[in-house]
Structure formats: C-alpha cells, structure tokens
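[1] test case, fold it:
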Amino acid sequence: MSNLRVGSAFDAHQIQAGKECWIAGILHEGQDGCEGHSDGDVVSHAIVDAVLSACGLGDLGSFVGVGRPEYDGVKGVQLLGELKALVGKHGFLVLNVSAQLIAQTPKMGPVRGECERVLSEALGAPVSISATTTDHMGFTGSGEGRAAIATALVQV
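    A predicted model of the protein is given here:
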C-alpha cells in the first residue's frame, strides 16, 4: 500500500464591494475582496480543504468551525499554519499543493511568485499557483464571485 495520498477541493465566494481583497495569501490593492467569515481567500481555503481531504481529516468547516469569533477575519495564511501543525500531529507531511484561481480579477501573473512564496512558507511545503478566467461566463466571469480548486499530495 502506498504511503502517498491525494486530496482535491473547490471553494467559491461572492465578491463584496469595499472589502480588502486577500487572494492566495496576499493583499491585492484596488480590488474588492470576497465575502466570508474570514478574509475570503478562496485559494487558501481550497488548499486547506485539499490537504484535509488527503489526510482524511474533514474540511474547513470541521477544522475551524463556523461562526467562531476567534476566526473573524482570519487570514488564509494563518489557517495554513494551523493546518500544518494539525496534519503533522496526525502523522502526515504535505509534499506539495497545486491551486488554481478561477476569476476575472485579480491578475495573478505579476504576483504569482510572491503568492507561491507566502503560501509555501505558511504551509511548509511547495505551493504552485495558476489562474484562469471563464471568458466572462458564469458567476466568476461576470465578476460576481471568485473560485479556486486545489490538489494536495501528502505522505503518511
């Protein structure tokens, strides 16, 4: 039996006018952010869910709960740090994560390296980021929301 496990995840949030835009671990000035109990970072949230899935440890809701005041506005990179400790406690090591933002904004090309560095440092494993649009179709294409998918490889 292999000691490698894979998890995948999807996250989506509506865009909220006037909220800071935290995507893939960094602040994107001049963009509206995503609604949510936390910072609304769909990329970080998808990564958390993918890692938890690979480890068989549930999902973001079971990890931090819903409506807990200590997580009001929590940043995605903080969640990744807590995730790293949790999976380590359960005997898992995150080997790498690939995540993709699905949105019209923000543009990831100019900040991809910074996002990968910040997320990799927080998780303690290599994180690669890509981005795509839906050519103005659906809720991500119309600018109503953003989504992200992620795949994680962990070792037991």
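[2] please count neighbours and contacts with C-alpha atoms only from this point.
    OK.
[3] isn't residue 14 right up against residue 42?
    No: at 10.0 Å, residue 14 does not count as touching residue 42 under the criterion of C-alpha atoms under 8 Å.
[4] run this one through as well so I can compare:
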Amino acid sequence: MNRVGIGYDVHQLVAGRKLILGGVEIPHPTGLDGHSDADVLLHAICDAVLGALGEPDIGNFFPNTDPRWRNAPSKVFLQEAARQVVFHGGKIINVDATLIAEAPKITPHIQAMKFNVAEALGINPSRIGIKATTNERLGFLGREEGMAAMAVASVDLPENYGQS
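    This next block holds a predicted model:
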C-alpha cells in the first residue's frame, strides 16, 4: 500500500550559527537557529517520512528538551525515520522537497544535498527531488529573517500496516 506524508519546517536566521541545508554547510553570514543543527530541509523531509507512517512529528522522536540532540546533525533524525520505515516492513519510494529562501543561491548545492538525503534514507539519489524558490521578498522569509522547507514522501508499506 502506498502512503504519502507531508512535512514542513521553518527556522529563524541568526548570527553566529553555521548554515546547514540538506546536510551541506553553505557559506552565509547567518545560520538557522534551533536545538539541533536546524537543517530545515532535512527536518521537513523527516516529518514527511514519519507522516507517511502515520507517526508523530520529529519533535516526538527528538524533543528539543533532550540535551542529547543539542547541535546534533539532522541526518541522524532522517536515518531514524528511514529505520522506522524498514521496521514496519516498508520502503521509501521517493521524496520531493522545496526550500524557501531569498539567499544564498541553493542550486550549486542541490546535488550534494540529494546525495546526503539519499544516503540517510538508503535510496538512490534519483528518487530525491530538491528545489529552491524565493518568497518574492514577502513576509519574514522575504525579509531574510528565516528559511522554510516543504517536503512530501511516498512510502510503500505492507497491506496490513496499521491493522491490529
């Protein structure tokens, strides 16, 4: 049975933090604020995968009140989401994600991001779509106060998944 999940994440940009997107460190004067590395792209993908399973969001598995996850690489979260799929007898079919940011330019980093996501999920990079767009200078994203990401994941699960 094919299941689909949707994920979304947003973080504020602040001085003094590295900018990590899709597991790639990108040169930028500000970085995303958060308990972990605040990688909005990986967080959105993680929530999409967990959503396809009908599981709670990333915060349920990795609460920001737990010091173990302080500055943790978000790739760890994505790997756990993939383990949950396998544990339930499923496989990830594909992931598509969009990063929303005015700057920096994301296109030069997309292939590296796709590789990181594919590696964390244990699937071929051809099954990963990553795009970037701006918010047309509108709202807090347009004022470069933060970045957001949206993702969708398709997961194939056994027909009896979720039945007691």
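[5] where does the TM-score land?
    Taking TM-score structural alignment, normalised by the length of the first structure as the basis, the two superposed chains have a TM-score of 0.94; 154 aligned residues with a C-alpha RMSD of 1.1 Å.
[6] coming back round to it: tell me which of residue 14 and residue 42 of the first structure has more neighbours.
    Neighbours per residue, other C-alpha atoms under 10 Å: of residue 14 of the first structure and residue 42, the larger number sits with residue 42, 31 against 18.
[7] what lines up against the more buried one once you look at the second structure?
    Mapped onto the second structure by TM-score structural alignment, residue 42 of the first structure lines up with residue 40.
[8] shared neighbours, residue 14 and residue 42 of the first structure?
    residue 146 (C-alpha atoms under 8 Å, 6 or more residues apart in numbering).
[9] so which residue is dead centre in the first structure?
    For the first structure, the residue sitting closest to the mean C-alpha position, by C-alpha atoms, centre = their mean, is residue 44 at 1.7 Å.
[10] quick one, what contacts that residue?
    23-25, 76-77, 79-80, 119 are the contacts of residue 44 of the first structure under C-alpha under 8 Å, 6+ apart.
[11] could you count how many residues lie near the aligned partner of residue 83 of the second structure in the first structure?
    Using TM-score structural alignment, the equivalent of residue 83 of the second structure in the first structure is residue 85. Residues within reach of residue 85 of the first structure, counting by other C-alpha under 10 Å, total 14.
[12] again with residue 82 of the second structure
    Applying other C-alpha under 10 Å, I find that residue 82 of the second structure has 21 neighbouring residues.
[13] contacting residues for it?
    Contacts of residue 82 of the second structure (C-alpha under 8 Å, 6+ apart): 49, 92, 120-122.
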